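**Q** coordinates only, sequence not included:
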């Protein structure tokens, strides 16, 4: 009997020791992993948070913004050492932290084995950005990045008990989520000797027909990775819940030129494009392969190079598109004939440009062409001419407290935020609301 009592006491002591000290976890016990979350902002795609694997369950409130230090190294292998964006390194600022599940959902009750670290972002913060512009190629591309998340304060695994997690150093990448970008699929199509990559978004299936929005990227987004065509700026906004509600569920097609839409048959900006025929063939094939697209509600628009191509498409295919929205477009008015004007105004058009645009001055493109259209009797053509391009979110300001001012060429920011408005039939109407109402 005494022997049994001793055995029971021994088990109790062992259990107590395990309970008291077994939860003390260090980097030597388990190497965790991290995942990144990329969200596309007005100023481009940025990593807004990391999801860190802790290895053991901890309660709500066990992690704070001071628990970890977050360090990042970014490289662009296309850029020679010392070039813009070839190597960027530094510590990110953690603004919020919470215990979560593996998908990053905050734990309100019970425990979780992961922690989300939200980080500061902004138009002047290069550490969070996930794309870089290579001046040699003239194109944006996704950068390579490595994070090291180092624990600087203990995590109490169970309040009131001695178990804790300490000394974690996490640098094993477990994947990324690109919000909205990942909702698109990608493909390519070849017509003659031209191959176009593309990204496309399909709306939730319904019993009706759906419009198609075609987005033509700017000069920096050419190449063979169409996720750049939608992700290097905020073109993914057309797949957002807000935009999809406006359009009643819309397809989005973002073709990508290997070089530039402005690459003319004789010279750049000559009023032609070597991609015109292939682009139209791709659009027609896409419509044919998705029979629930409403052929009377096909909308086309694009920025800069893409605005140039938008103008060519409505000139060369008058009446095919239900609406067009050229943004900071690059077709110089001297390349537009009076016969072109007559063809173009068969399509409802909404121009968007900034007076501060130093890349494509609206005085040589949008403004004179718009004026000629109005003189020719156009009755469904609008121009939103902004003084500059500035933050509309209220989140970012200059040193003087005024809204942060972006490059004057970036007027696509206004379009993606549905900011351009016009009074139509006595009603203030947004560009997306106007577009959604257009039908052949």
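**A** It's in. Since the model is a prediction, treat every value here as computed from it, not as a measurement.

**Q** contacts and neighbour counts: CA atoms only from here.
**A** Will do.

**Q** Could I get the buried residue list for stretch 391-402?
**A** Using 16 or more other CA atoms under 10 Å as the test for burial, stretch 391-402 gives 391, 396, 397.

**Q** Now flag whichever of those is closest to residue 237.
**A** residue 391 (16.1 Å; CA to CA).

**Q** from what I can see that closest one touches residue 403, true?
**A** Yes. At 5.4 Å, residue 391 and residue 403 qualify as touching, with contact defined as CA atoms under 8 Å.

**Q** can you list residues touching both of those two?
**A** With contacts defined as CA atoms under 8 Å, 6 or more residues apart in numbering, the residues shared by residue 391 and residue 403 are residue 397.

**Q** For the stretch 1-150 of the chain, which segments count as helices?
**A** Assigned by DSSP state H, counting those that start in this stretch, the helices in the stretch 1-150 of the chain fall at 2-21.

**Q** and residue 245, how many neighbours?
**A** With neighbours defined by other CA atoms under 10 Å, the count for residue 245 comes to 11.

**Q** Put this next to the previous one:
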């Protein structure tokens, strides 16, 4: 058998990053009509960074089994080196199913790590070539050429120049394209609007599972790929900000809720507030000609939802808006002084009834009501439960896939947060808006 190279394409989905496509590098051109999914088999072994196989317990099982096996191939067709479909080519794309074996991250809400997906693709049926009478047979693709992820275009990583109190935060960031507006940003019937000379800055704070933790060898990429924070850099949400918004995603060394005594306590204080504010200031100063300091929006999920509230509380004159998602900011800390300070920043809370980790009755709901009673600009989208609203994911019986109710950030990233607690649409200038569209209208 001949050993050849392949590339993978990673999709950043609602349930984490996964390998959605394998690009095979063939020795000869093949035609679309001669390629079919059953011409190949794909075996994947998921390994930790030390080379060991990931061991997992499936539902109902008492023993851990190796996370390895054959993955589903949905479609096959000639393509270019990036996986775009062609009529004929020496590259072939295999579209793969989203399943446990194609997942790039393993872990839970309190800690996760990237894993390596070692893939071996074997040709199991002969394939005719464009020029030549001898068909291809017996090919094996087991050497990774490239790992591609289109959603990470224009994303970069960095680290604070000056530590604060011994804390230096690493971060990922998206740099918007300030070139003339892409017509796609305006839609098919609207006139393209010019992009701003200075763009808004969206600061997004990850959850507990995406901090550095034990994965000290990893960079900050997990902070914005572990959950689909990259949705903020894509057209639907960028469009609200005139087609150009910076995105800054700091990575916490432990947990944002770390108060120096407990990493996940109830004090609702953090040892990272000063360092995080310094990072934001440093980032704005580095891009002062292209960031509108009156349009800095902070948002976050779970642990990062807490930190969103904390930052708006500690710096009440700084942020244009805050969007805390399933935020554990507890009732005992919601003092009149806290409400007065928080009321200076427009806030939009997102939570789900029955949240298994953060009880809204002890956190977001009383905080929302106290702010509303104080006359603050505050909204809250409250879901009965969390299930897929995109139509992509289904249960075995065909109903929308349900997930744990804490994972309400899925709706935040899909831009489904549009109603207030009373079920009415949130309006800006009389027009219904989503939380991101509302944020784009805010100015400090």
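**A** Okay, I see it. Values in this document were obtained by computation on a predicted structure and should not be read as measured data.

**Q** Residue 71 of structure 2 contacts residue 46, doesn't it?
**A** No. Using CA under 8 Å as the test, residue 71 of structure 2 is too far from residue 46 to be in contact (11.7 Å).

**Q** Common neighbours of those two, please.
**A** residue 101.

**Q** wait, isn't residue 41 of structure 2 in contact with residue 123?
**A** Yes. Between residue 41 of structure 2 and residue 123 there is a contact under CA under 8 Å: 6.6 Å.

**Q** okay, the lengthiest strand in structure 1 sits on what stretch of structure 2?
**A** Taking DSSP state E as the criterion, structure 1 has its longest strand at strand 44-59. Under TM-score structural alignment, the match for strand 44-59 of structure 1 in structure 2 covers residues 16-31.

**Q** superposed on structure 1, where does the matching stretch end up, distance-wise?
**A** On superposition with structure 1, the mean distance recorded for stretch 16-31 of structure 2 (mean CA distance after the TM-score superposition for structure 1) is 0.8 Å.

**Q** For that stretch, give me every contacting residue.
**A** With CA under 8 Å, 6+ apart as the criterion, stretch 16-31 of structure 2 contacts 4-12, 78-79, 81-83, 87-98, 102-105, 127-131, 141, 225-228.

**Q** Identify the residue of structure 2 aligned to residue 287 of structure 1.
**A** Checking TM-score structural alignment: residue 287 of structure 1 goes with residue 284.

**Q** before we move on, which element is that match in?
**A** Assigned by DSSP states H and E, residue 284 of structure 2 belongs to helix 273-286.

**Q** So which of residue 71 and residue 46 of structure 2 has more stuff around it?
**A** residue 46 (27 against 18).

**Q** ok, the closest residue to the more buried one other than its chain neighbours to residue 144 of structure 2 distance?
**A** Excluding its sequence neighbours, the residue lying closest to residue 46 of structure 2 (CA to CA, 6 or more residues apart in numbering) is residue 117, at 4.6 Å. Residue 117 of structure 2 sits 10 Å away from residue 144 of structure 2, going by CA to CA, to the nearest Å.

**Q** Same question for residue 441 of structure 2.
**A** In terms of CA to CA, residue 441 of structure 2 sits 45 Å off from residue 144 of structure 2.

**Q** returning to what we had before: turn the buried ones among the contacts of stretch 16-31 of structure 2 into a named PyMOL selection, would you?
**A** Those of the contacts of stretch 16-31 of structure 2 that count as buried under 16+ other CA under 10 Å are selected in PyMOL with:
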select buried, resi 4+5+6+7+8+9+10+11+12+78+79+81+82+83+88+89+90+91+92+93+94+95+96+97+98+102+103+104+105+127+128+129+130+141+225+226+227+228
